[in-house]
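Q: pasting the structure only:
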């Protein structure tokens, strides 16, 4: 049955659901941002190493997060039908698949130095990044479990607790980093290793908090009762939806990770400037990501009811909100680049002028992809709500790997455009994805709601 709602009504509903999710993503981002800022204060070599290590870790994290992201639309759809049993089955098998993935991914963390060296990174940066990853890599286990449980709660529209738990984690991370990186409050001065230990402690705090909430507030779902019992049918469904989502997301992330590798070829200062600008662009992307999550939840709910009209109107509103925010960030990136970059650098850093010069140019290019980056994020969110993941995966791989990465290499190195050329490749890949995915949603996917499963 169609749920009548005006456009202002959709705006209100999206903001009520979305603002806590956006805040949660910003708080989550603050965890890695804290590492970048504090290690930038500690030293340029440490900043370059954590930039490389974070990009490496995030590729593995986001691939495994496909199962958590699959939980969100699946739970939203069954919750629309008040099917508590399926809510439990979906979430539990999402946790199972995440644990299995972590076991398979850990060797890549342990032997990361060899992999990074093979990718052509400088030996000193590779060795420092690998030291970080051999410790921080163990945080993959709690991080992915937390993401599954946050997706479960968000799909049930319990987004405020997601925000509060993430804020708690961000606060713990800042305190632990300040103590362990610099040796404050009687703690040992551990430098980059302090950031690695702090990240694990942060993820464990998040996991404990979200598990306690689920057990106390939603006991009817009995998520951990007889947790060891397999549910092969539902495991297969989550796996079938989650693998394409993971590959789609990692194809985008790998575009940025490949750019970090290429920046490493251009030198430590260039890599450090790239890391700062990526951090700024990633912070603004958290808004689009939060709106994308809302698109998934509300589209998934409408999909569960087979309510096409409600879905189409909500899709227009969430896309419009993303567009408005993108225009605001474009203005900020073009008008105040140096103050933004300076937030990450000490005033007496000898490399400061070079980093500012490179970073200002990169931030101008980052302004170019704000519109298309938001568009592809919203389109992916809507398509996931419809549980349409296979074709979007192919579109993403084509856009990012076949178009984006080769374009970055050709412009940056064959045409000698350097860092600017590498970032122009990012713009090209994101633009292709935005066009293809929006066309998929409005041209085919939404027209089938109410007629047949996609």
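A: Perfect, I can see it now. In this text the structure is predicted, and so the values were computed from the model without any measurement.

Q: going forward, measure contacts between C-alpha atoms and count neighbours the same way
A: OK.

Q: Could you check how many residues crowd around residue 217?
A: Residues near residue 217, counting by other CA atoms under 10 Å, number 9.

Q: which ones are touching it?
A: Shown in contact with residue 217 (CA atoms under 8 Å, 6 or more residues apart in numbering): no residues.

Q: what about it, distance to residue 223?
A: 12 Å (CA to CA, to the nearest Å).

Q: cool, and residue 250?
A: Taking CA to CA, one finds residue 250 at 28 Å from residue 223.

Q: higher neighbour count, the two?
A: Between residue 250 and residue 223, counted using other CA under 10 Å, residue 250 has the larger neighbour count: 26 against 22.

Q: any idea which element the more buried one lies in?
A: helix 232-266 (DSSP states H and E).

Q: Now find how far off-centre that helix is within its chain.
A: 10 Å (CA atoms, centre = their mean, to the nearest Å).

Q: Pull out the buried residues from that helix.
A: 234-235, 238-239, 241-266 (16 or more other CA atoms under 10 Å).

Q: After that helix, which helix or strand is next? Please name it.
A: From helix 232-266, the next helix or strand downstream (DSSP H and E) is helix 268-305.

Q: tell me which strands and helices that next one is in contact with?
A: Applying 3 or more CA pairs under 8 Å, 6 or more residues apart in numbering; DSSP states H and E, one finds that helix 268-305 contacts helix 7-42, helix 44-64, helix 66-79, helix 232-266, helix 308-335, helix 337-342, helix 352-368, helix 370-385.

Q: let's bring in a second model and compare:
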């Protein structure tokens, strides 16, 4: 019997880790993709109104997303916290519930100042030198869109909870429904269909509010009704304070928020730099960025899976498991982005045609600029994938402060500094901005990977 047992060896642990990671990651990837498609749908339909409407909405959307990404970074701390709690004690209920509740409290706390900021979008854009008519339309769009951020954050926290339990497929189902609903809402509200008045760009913002409310409500029903989740009673006695866990979440989450905020806002600043060049550069930037954002959802999902898988092994104090969980996600993420880089190089005209008719009057320059931006985005793809998975790996180890410093150096000092210098001092214009972004992301990717490789030497392992 012993020899028979030896003839059937246990599965290779690396292969098993790859299987578990992909099983966890693919619903997260598709969920991220569907959320990106919601933004892409807004851009697509606003683009049908005209290039200037698209430019205005892009300026407003980038400002709002900079705020939303900061907030999302804060509540992202709930993922490694819940994962490590489950790894430490598989049947933990109380500690997981404590983290979930205080993540919601933190979301409500952090969103208020950003609502005040976004209410003044038009004035902010004018202050930064944007054209008054673009700033006015951007302000109209954001006056509605801003209210969608809180339900979106609550959806993210609920998704973190079910992901920590390695059951993320429900987030995918709800996200797919949301994409279809958002397209319907936008079509009706932007263009005045089905008996609804035509609101133009503000209609896209209203549609986003309705869509994110739908996503949060759907996910809340799942965790309340599903037998696997309802034993946690996530919404019970929600008013009770838990200041110890609230502070712990802020301590871990604030550096993540700053890191993600620096990354998100760098694209907002890039859009502002494009606005200082011309409206065509803003529109072309919006198209190239939407395409890059769609492919980014894959390594982002793998980074989220890495946070959970590394976090679980961190809770178990399994050093070999930590190594496998991190490297599997990293290889999968960077390999995918290398393949997408080839697509950007080989088929730019096809990709751009999804968003804009290059033959239409006034669109030729936008299409030409978008092609040039995509050429740089091909390099950008690989380093962007590497840095986001690297950040996810380190978050699983509850390491967030030093990666925040890396982000500040890479995204702002190098990314914006090099980009602005090339755009305005060297006369590269929009190509210079994108070159700077790629340079900054490359530096961050190298630093994240180096820190991961030194994790034992610098005391990150339990």
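A: Okay, I see it. Here the structure is a predicted model, which means the values were calculated and not measured.

Q: The equivalent of residue 130 of structure 1 over in structure 2 and residue 58 of structure 2: what is the separation?
A: By TM-score structural alignment, residue 130 of structure 1 lines up with residue 139 in structure 2. Applying CA to CA, the value for residue 139 of structure 2 to residue 58 of structure 2 is 11 Å.

Q: what do you get for residue 436 of structure 2?
A: In terms of CA to CA, residue 436 of structure 2 sits 20 Å off from residue 58 of structure 2.

Q: ok, these two, which is more surrounded?
A: residue 436 (29 against 26).

Q: Quick check: that one touching residue 410?
A: No: Residue 436 of structure 2 is not in contact with residue 410 according to CA atoms under 8 Å; the separation is 9.8 Å.

Q: surely residue 317 of structure 2 meets residue 460?
A: No: at 11.3 Å, residue 317 of structure 2 and residue 460 do not qualify as touching, with contact defined as CA under 8 Å.

Q: How about the match of residue 130 of structure 1: what's its closest non-neighbour residue?
A: Nearest residue to residue 139 of structure 2, sequence neighbours excluded (CA to CA, 6 or more residues apart in numbering): residue 122, at 4.6 Å.

Q: Can you verify my assumption that the one you found contacts residue 133?
A: No: at 9.4 Å, residue 122 of structure 2 does not count as touching residue 133 under the criterion of CA under 8 Å.

Q: Looking at these two, which is more packed in?
A: Remark: of residue 122 of structure 2 and residue 133, residue 122 carries more neighbours, 23 against 14, as counted by other CA under 10 Å.

Q: Alignment lookup: residue 64 of structure 1 to structure 2.
A: Correspondence of residue 64 of structure 1 to structure 2, assessed by TM-score structural alignment: residue 71.

Q: Next one: the match of residue 130 of structure 1 from residue 132 of structure 2, what distance?
A: 10 Å.

Q: Ok, residue 342 of structure 2 next?
A: Residue 342 of structure 2 is 39 Å from residue 132 of structure 2, by CA to CA.

Q: now residue 93 of structure 2
A: For residue 93 of structure 2 relative to residue 132 of structure 2 (CA to CA), the value is 53 Å.

Q: Just give the closest residue to the alignment partner in structure 2 of residue 189 of structure 1, not the sequence neighbours.
A: Aligned against structure 2 by TM-score structural alignment, residue 189 of structure 1 finds its counterpart in residue 198. Take residue 198 of structure 2 and drop its neighbours on the chain: the residue closest to it by CA to CA, 6+ apart is residue 192, 3.6 Å away.

Q: Could you do residue 200 of structure 2 as well?
A: Per CA to CA, 6+ apart, closest to residue 200 of structure 2 is residue 190, 4.3 Å.
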